[in-house]
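**Student:** Dropping the sequence and predicted coords here.
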Amino acid sequence: MKKKLISLLVIPILCLFAVCSFHFVKADTALGMVQVNLHTDGRLESSDVLKNMPITLTSTTDASQTFTLTCEDSSNVIKTKKTIPLGDYVVSFQLPENYVTLSGVYTNGPRTDTYVQNGNVVTLNQKFAYNMIYINIKEREEPQPVEKYGKVEVNLHTDGKLVESGVLKNMPVTLVSKEDSTKTYTLNCQDDSNRAELENVPFGEYIVSFDIPEKYEVLDGKVGSGVMGNYLANGNTITIDNEYAYKQLYINVTKKEAPQPVVKYGKVEVNLHTDGKLVESDVLKSMPVTLVSKEDPTKTYTLNCQDDSNRAELENVPFGEYMVLFDILDGYEDLGGTYGVSGTYMHSTDTITIDNEYAYKQLYINVKEKKEAVTDNGSQNPESNENASSSNDSKKQESKDLNTDKKKSKSVKTAVFVNSLFFVSLSLFTGILTILFYKKTKKS
């Protein structure tokens, strides 16, 4: 009974062992190894390209069964262990930027393999050796445009003519690319020819840029002398499209003429009054009147009297405001006041306006002779005292001279009286002697 029970237990155990043995053998025989080699232009080169482009194998029979192969170094080679079941797989990968895949055949001795493209199917059918996958890439070469270059010449005209001068030398002309404004080409004139040229300017559209020197301005119009085209202005666009002949640029300038202000002129007359009356004397002749421009004090105009009329006049005085300046002569003082109905007498530093070119601008100044002022206590100022002292001295001298003259006159009169008395006495004495002598003679 026991033996029969043991035999019954052994049978399931043997069956389980057989099933397990079959499963492990089947799994081992179904796994394979894979090696990926990334070539660049047909050669295996060390770089980090494969490290940045993982390879994915997706089963053709079970899309959920995928295996991603990555490179851990810069060898551009991936090796796996026996972890991938044998079968057909779609190869997929993402190329790094600036790379493209190359097709063709890889030959290494007796071994020949076709380079795999993204999306190709490979078959893993070796369980004891690496299944080799070769991918060939190269750097993408961007096609370089064929650059063409032209020549440019600029001609600067003055009033439509090419005149030698230093103008263009002081106004470089710059071409700014419309496609790339960082690309500029400048034409510099080295002499006084007013021509400048430049070669090797790439084909394209350009904005012409220049600054006109001070005292000049741009003129437009057609270019003469058989040349087709218009004169250029700053900011115009040109096209360089000829590599065999100069692209001609013409710029026309003219010299600015600063507009001259229209200056109008007036007439001025000054009249010097004494106590409100125009009296002929030489006072104004000795006190010229000056007009000083308030806008420009360096501009002055002087009225000089040439005679004793106390009138002076001056024409061609520019319109504007003026300060009137004059100095009163010694012995005179400024009276001021109102002159008739026409205005007020002027003082030095007063302001007048010249604004009439057809009639005289009349100026009136009023003066009077100074009189010595006596104070309440009878004293005078130092100057008056000095004058008074001088006057007193004169009067004393005159009085002294008069007394002297009186004394002299009295002396003369006394002398005349004594002489007369002497002659009268002498005559009487002589008469008496004559009478006495006559009587004596008669007696005898």
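**Tutor:** Thanks, I have it.
**Student:** only C-alpha atoms for contact and neighbour calcs from this point on.
**Tutor:** Noted.
**Student:** So in the chain, which helix runs the longest?
**Tutor:** Criterion DSSP state H: the longest helix present in the chain is helix 382-443.
**Student:** Please, where are all the strands along the stretch 251-400 of the chain?
**Tutor:** Applying DSSP state E, counting those that start in this stretch to the stretch 251-400 of the chain gives strands spanning 265-274, 289-293, 300-303, 311-318, 320-325, 332-334, 338-339, 343-344, 351-354, 360-369.
**Student:** Would you mind putting the ones you listed into JSON lines with mean neighbour count and distance to K408 alongside?
**Tutor:** Output for the strands of the stretch 251-400 of the chain, formatted as JSON lines (neighbours: other C-alpha atoms under 10 Å; distance: least, C-alpha to C-alpha, whole Å):
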{"stretch": "strand 265-274", "mean neighbour count": "20", "distance to K408": "47"}
{"stretch": "strand 289-293", "mean neighbour count": "21", "distance to K408": "56"}
{"stretch": "strand 300-303", "mean neighbour count": "18", "distance to K408": "58"}
{"stretch": "strand 311-318", "mean neighbour count": "18", "distance to K408": "54"}
{"stretch": "strand 320-325", "mean neighbour count": "19", "distance to K408": "58"}
{"stretch": "strand 332-334", "mean neighbour count": "17", "distance to K408": "44"}
{"stretch": "strand 338-339", "mean neighbour count": "15", "distance to K408": "58"}
{"stretch": "strand 343-344", "mean neighbour count": "14", "distance to K408": "61"}
{"stretch": "strand 351-354", "mean neighbour count": "16", "distance to K408": "66"}
{"stretch": "strand 360-369", "mean neighbour count": "19", "distance to K408": "41"}
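**Student:** here's the one I want to compare it with:
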Amino acid sequence: MKPTPEAGIKDINRAIVLRPLSVATDAARDGEARLLEAVGLAQALGLDVAAAEAAPLRQISPRTYFGSGRVERIKDDAERLGAGVIVVDAPLSPVQQRNLETDIGSKVLDRTGLILEIFGLRAQTKEGRLQVELARQGYERSRLVRTWTHLERQRGGLGKTGGPGETQIELDRRIIADRIVRLKRDLEDVRRTRAMQRRARSRAGLPAVVLVGYTNAGKSTLFNRLTQAGVLAKDMPFATLDPTARLVKLPSGRSVVMSDTVGFISDLPTELVAAFRATLEAVTEADLLVHVRDIAHEDSHQQRADVMAVLAQLSKDAGGKSPPVLEAWNKIDQLDAATHDARMRRAQSLEQGGAPALAPVAISALTGEGMDALLAAIDRAAFSATRIITLTLAPGDGKTRARIAAIGRILEETSDDDGAITLKAELTVEDAARFAPAEPLPEELRPAAE
């Protein structure tokens, strides 16, 4: 039993979690499920959740988000429970966050701030840290609303300052703006490196298969099962943040490059989508997406909708690029026998319904059930994908041009003064590998010497 804190003493690691409920935001989603998700996020940050509540909200207060009566109750609960942190599972404006902290006397984290804190805790690689820091700086820039005591300091003098703290805010904004410029420059280098690696894999004829899904759906467990990569896999949101890529051998003897990615979540903060552009590009550049679903989760259908919404936005940002999606219905080991059998029959019936390559596959990444069926489905789907290549043919090499036109589709064609022909063509993955110049694989993807 947890000790009761002394009156008036608050623990910065103890939190109250509030999920605002309104007709506008919760018509399509069970409020209790969202509350449980918010609790999971708080616990992923290492917070001791002393209380959690779904808080009905008739209208949003511009000053404190909640009404005055609710704010007073939150303050009383925070003092009684010794909660030094109030987690509000909703986006708060800087003014609302500041006023809540002042009125309650505890630190307030909104949904974006909470996810940013988790990402900061999880990032291990240089790329991950850069992306998290970029997202954090963008978030903090909007929070410069004279909320901190150091903002009362003045720089300069001579009667040219407009009010207490104004010039300090301007200085802070300039510092953050400079950091953002440096971070974006560093991340641009990361994007170029990733683009070169993707081209090398493409030229080697290796389709790119990317695991996507709602956070905590089991992507990393599946990735480890298929690759023995040893990626962190825990039952918590955002256990994986840094992307990892490994070779996976398929039943046909061919191989694909499989990547694990950060989990998606409902209401994914825009700061994160923008900052993680270098990582999320792998999604739109993939030849196949494997959507890992927690089929045992009571909110699985809504989680699927959230993931598809993020994929649609990424596709739009990438100019309409949209790789085919294969669903892996994970965690069937957590279902009772009747539901388990029903899920298996449903997946098999869909496979026989006309699109076997993209029919869902029921699996358990934990026990290994369904792995052979999943690898076979990936084999079929990945190598039926197409790839666009550009190559230059020698003058008079009409034979090669005719072969390309026969097995693929020529999108653009130009010739120079010497008669050399440059083609832009869409071919299957295998055909593209035969016609495009071969390049060595990135070192981290080469098979280890026996």
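**Tutor:** Nice, I can see it. The structure displayed is predicted, hence computed values, not measured ones.
**Student:** Quick check: TM-score for this pair?
**Tutor:** The TM-score (TM-score structural alignment, normalised by the length of structure 1) is 0.15; 104 aligned residues with a C-alpha RMSD of 6.5 Å.
**Student:** Make TSV from the strands of the stretch 251-400 of structure 1 and add distance to V218 of structure 1 to it.
**Tutor:** Putting the strands of the stretch 251-400 of structure 1 into TSV (distance: least, C-alpha to C-alpha, whole Å) gives the following:
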stretch	distance to V218 of structure 1
strand 265-274	36
strand 289-293	38
strand 300-303	40
strand 311-318	35
strand 320-325	36
strand 332-334	61
strand 338-339	59
strand 343-344	55
strand 351-354	40
strand 360-369	46
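**Student:** Any idea which of these gets closest to I432 of structure 1?
**Tutor:** I432 of structure 1 lies closest to strand 360-369 among those, at 75.6 Å (C-alpha to C-alpha).
**Student:** how close does K410 of structure 1 get to L402 of structure 1?
**Tutor:** According to C-alpha to C-alpha, to the nearest Å, K410 of structure 1 stands 12 Å off from L402 of structure 1.
**Student:** where along the stretch 151-300 of structure 2 do the helices fall?
**Tutor:** For the stretch 151-300 of structure 2, the helices defined by DSSP state H, counting those that start in this stretch occupy 166-203, 219-227, 270-275, 277-284, 300-317.
**Student:** coming back round to it: mind giving me the packing neighbours of the longest helix of structure 1?
**Tutor:** Of the remaining helices and strands, none touches helix 382-443 of structure 1 by 3 or more C-alpha pairs under 8 Å, 6 or more residues apart in numbering; DSSP states H and E.
**Student:** List the buried residues for stretch 102-114 of structure 2?
**Tutor:** Using 16 or more other C-alpha atoms under 10 Å as the test for burial, stretch 102-114 of structure 2 gives 104-114.
**Student:** wait, G138 of structure 2 sits on E271?
**Tutor:** Yes: counting by C-alpha atoms under 8 Å, E271 is a contact partner of G138 of structure 2 at 6.6 Å.
**Student:** ok, now how distant is T29 of structure 1 from I78 of structure 1?
**Tutor:** T29 of structure 1 is 22 Å from I78 of structure 1, where distance means C-alpha to C-alpha.
**Student:** Of the two, which one has the most company?
**Tutor:** Taking other C-alpha atoms under 10 Å, T29 of structure 1 and I78 do not tie; I78 has more neighbours (21 against 14).
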